[in-house]
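J.: Provided below are the primary sequence and the corresponding predicted coordinates.
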Amino acid sequence: MHTPPSPPGAERTDGSSVRIGALVPLTRPGWVEAGRHLLAGLELAVREVNDAGGIGGRPLGLVVRDTAADPQRAAAAVDELARLGVAAVAGEYHSVVARAAAARADALGLPFLCSSAVLDALTEQPSRWVARLAPAQSHGWRIYADFLLGAGHGRIAVATQPSVYWASGARILREYLAPRGGTVVEIDVRGLDPAAVCDELVYHRATALLLLVGHPEPAVPIVEAVRRDRRLAGILIGAPAGQPEFPAWATLLGGDGAAIPFLRYLPERLGPLGARVGAALRERLGQAPSFVAFEGYDTVVVLADVLRTQAGEDGARAGGPWPHVAVEGTRGQIRFTRTPGIGVWQWAWAPTQVVDRDPAEPDRFRILRAG
């Protein structure tokens, strides 16, 4: 049975509920498909918490706000949710949006558990109120760089657009690859059509192209152009940010979208909890759940533990609520630590894979590297 997502701004709660604010990109220019998967995971976990008795006998409710990939809109939503009296804020997929939400939540002393954004500098200063489930970008993208080196790729071109997130990714790759004999050339795609991007790849003699650009534009036209350019027949196309994870990628590109490695945050095999949740998410979404849906589910699992066991005086401890979390998530045991270079409480680390879509069967994923 396919259950459609609740409308943006819907408040599935009543006056007696313990409420969590949920920040989710549900309209363009946000990545709507990712937002739908994130919300499905959040809602499924809330339903299961309530089926098990809620929080101290009180139902758990979600107050959903659509960020539409807008940092200012997200910060305003955190202010609104705080006025509504939510116990915590959760969610978000886009790193620059999560960063704005984290700054506002930290200033208000409101717990914020970031589900899916990976930018290392989620906060400018160490925060006791902000925690994150997704691995930091530097962790995942170094695993991706190791994959590139292991596959024999030392001349890497990155197609980029202006963004703190994309710039951070390019810097991580450059700093990691340079001491290991790799080179990274940036191609700013502003003002370049896909054919001109192909010309740049030939000029720089790149053996791999990484798409640090938006989806579907301009990522999809670039992939189509590269696939059809005979000069680039041997080039690897990669998308470390995970664009090929979602079904729309395969729908838009068909076979051209296969064999494009990307990062996802799942174990090689799900345990009993993950398998059960995966089946329920598939039914809810009407398609295979992405890692983002599992991140949404695990977010509520963590917050339910916090709300059950760490209310009152515990919440005022020097470290905030996060150091005391120890729960079983869909992808392993979740605990939070202080990680060097990361200003928020971090689950270090969620299982990380480099995968691609199998050219022989594009709906099937192949694990190329795990870390």
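T.: That came through fine.

J.: please make it C-alpha for all contacts and neighbour counts, starting now.
T.: Fine.

J.: just list the residues touching the closest residue in space to residue 267 that isn't next to it in sequence, thanks.
T.: Of all residues not flanking residue 267 in the chain, residue 351 sits nearest, at 5.2 Å (CA to CA, 6 or more residues apart in numbering). Residue 351 is in contact with 265-267, 331, 370-371, counting by CA atoms under 8 Å, 6 or more residues apart in numbering.

J.: structure two is appended below for comparative analysis:
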Amino acid sequence: MSTPPPPPEPEPTDGSSVRIGALVPLTRPGWVEAGRHLLAGLELAVHDVNDAGGIAGRPLELVVRDTAADPQKAEAAIEELDRLGVVALAGEYHSVVARAAAARADALGLPFLCSSAVLDALTEQPTEWVARLCPPQSHGWRIYADFLLGAGHSRIAVAAQPSVYWASGTRILRDHLAPRGGTVIELDMGALAPAAVCDALVDNGATALLLLVGHPEPSVPVVKAVRRDQRLAEIMIGAPAGQPEFAEWAAVLGDDGAAVPFLRYLPERLSPLGARVEAALGERLAEAPSFVAFEGYDTVAVLADVLRSHGADRARAAGSWPRVAVAGTRGQIRFSRRPGTGVWQWARTPVQVVDRDPAEPDRFRILHTG
């Protein structure tokens, strides 16, 4: 799948910046709040790298492009960033966009470290140009399925919108739950209004409803409808993709947004570096940083280490993925080849199932770890 890169050129000696292209969803229909957190992490790490002397004395520069959750927009941005001479790509939150970005980066011979997109098959064929920090969807969502079974849920409804990502999540849940006695009931959110979702939950005897949908629409109306339906007082609402992680969820839903378990990629305790970064990110964001912000910081930390060790040559940078050993905010980062992903993968990303505490919605409870 890889296109041979051009011959390496001499590195500048005039103090010019080393440029990294950043792909971030900053406008709708992209998940803007996730994009804001991702960008905050990327920018803070660039600031820290430059405070520590940059890359062999040259400043690190982040060239940001908005993807707006649009694969074609991302591809056009990568073409532009390639012309601007970036040495690597970082970022992206949406899996369908990251897939398009990975394919274009591979074709151009441009190293791409994906921060936050979990779809297993990030590329159609294996590539040496792409690495990823977040865990594959199959890993995290199986942990979530184990949590559901442990909590006593075997009849699980998924309210899903049409998407490769949501369809993949549904398949992972079904394949993991079925041999263990679990049943997955699919509810098509392209056809059902929130009231009809409530009726379907009652008719099917579901004990859990998973939101495989966008935020705030249609997730917020569905949550409000279920919370207000007395027939569903005992049902658990879950959101494995992480919608409740962000402050907007709590602001819009209030108490209705508590006790909605989701996946979060943080350890139980941050390292000293992680604690320092957490405080700095909190100042930048004026709110508690999400795991996505830490993913952004770790992305630049890894790329900076690669560039310091191997210079600003794209081929040498991509060839160094298997030798990465970086102390990130959430643990030691090393890459390996994981079957089914096609890219270099951080194999030990911490995974938690958490929710917002009903007694204190700004506080998160760890329900399960994997």
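T.: Done, it's in. Since the model is a prediction, treat every value here as computed from it, not as a measurement.

J.: re the thing from before, in a helix, the residue nearest to residue 267 of structure 1, correct?
T.: No - under DSSP: H, G, I helix; E, B strand; the rest coil, residue 351 of structure 1 sits outside any helix and is assigned coil.

J.: follow-up on the earlier one: out of the contacts of residue 351 of structure 1, which is nearest to residue 224 of structure 1?
T.: Nearest to residue 224 of structure 1 out of the contacts of residue 351 of structure 1 is residue 265 (CA to CA; 26.7 Å).

J.: mind jotting down where the helices sit in structure 2?
T.: 32-51, 71-83, 95-108, 137-150, 164-177, 194-204, 219-227, 247-253, 272-285, 291-310, 314-319 (DSSP state H).

J.: now tabulate the ones you listed in TSV and tack on mean neighbour count and distance to residue 60 of structure 2.
T.: Below are these laid out as TSV (neighbours: other CA atoms under 10 Å; distance: least, CA to CA, whole Å):
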stretch	mean neighbour count	distance to residue 60 of structure 2
helix 32-51	22	6
helix 71-83	18	15
helix 95-108	23	20
helix 137-150	20	31
helix 164-177	18	33
helix 194-204	16	48
helix 219-227	19	39
helix 247-253	15	30
helix 272-285	16	18
helix 291-310	24	8
helix 314-319	20	15
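
J.: which one of those lies closest to residue 121 of structure 2?
T.: Nearest of these (CA to CA): helix 95-108, 7.9 Å.

J.: specify the angle between the closest one and helix 71-83 in degrees.
T.: Counting by axes from the mean of the first three to the mean of the last three CA atoms, to 10 degrees, helix 95-108 of structure 2 points 30 degrees away from the direction of helix 71-83.

J.: related to what we said a few turns ago, quick check: the residue nearest to residue 267 of structure 1 vs residue 168 of structure 1, distance?
T.: Distance, residue 351 of structure 1 to residue 168 of structure 1, by CA to CA, to the nearest Å: 21 Å.

J.: with residue 354 of structure 1 instead?
T.: Distance from residue 354 of structure 1 to residue 168 of structure 1, counting by CA to CA: 19 Å.

J.: same thing with residue 73 of structure 1?
T.: According to CA to CA, residue 73 of structure 1 and residue 168 of structure 1 sit 23 Å apart.

J.: that older thread, going by distance to residue 274 of structure 1, which of the contacts of residue 351 of structure 1 wins?
T.: Among these, residue 331 lies closest to residue 274 of structure 1 (CA to CA), at 6.3 Å.

J.: contacting residues around that closest one?
T.: Shown in contact with residue 331 of structure 1 (CA under 8 Å, 6+ apart): 266-267, 270-271, 274, 294, 350-351.

J.: can I get those in TSV including distance to residue 138 of structure 1?
T.: Below are these laid out as TSV (distance: CA to CA, whole Å):
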residue	distance to residue 138 of structure 1
266	17
267	19
270	25
271	27
274	26
294	21
350	13
351	14
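
J.: closest to residue 144 of structure 1 out of the residues you listed?
T.: Closest approach to residue 144 of structure 1 among the contacts of residue 331 of structure 1 (CA to CA): residue 351, at 13.2 Å.

J.: other residues contacting stretch 226-235 of structure 1?
T.: With CA under 8 Å, 6+ apart as the criterion, stretch 226-235 of structure 1 contacts 194, 198, 201-202, 206-209, 256.

J.: how far is that stretch from where the chain is centred?
T.: 30 Å (CA atoms, centre = their mean, to the nearest Å).

J.: pull out the buried positions in it.
T.: By 16 or more other CA atoms under 10 Å, the buried positions in stretch 226-235 of structure 1 come out as 226-227, 232, 235.

J.: look up the closest residue to residue 255 of structure 1, ignoring the ones flanking it.
T.: Closest to residue 255 of structure 1 by CA to CA, 6+ apart is residue 359, at 6.4 Å.

J.: could you do residue 342 of structure 2 as well?
T.: Once flanking residues are discounted, residue 342 of structure 2 sits nearest to residue 126: 3.9 Å by CA to CA, 6+ apart.

J.: how near is that neighbour to residue 160 of structure 2?
T.: For residue 126 of structure 2 relative to residue 160 of structure 2 (CA to CA), the value is 29 Å.

J.: with residue 274 of structure 2 instead?
T.: Residue 274 of structure 2 sits 34 Å away from residue 160 of structure 2, going by CA to CA.

J.: also residue 283 of structure 2?
T.: Taking CA to CA, one finds residue 283 of structure 2 at 36 Å from residue 160 of structure 2.
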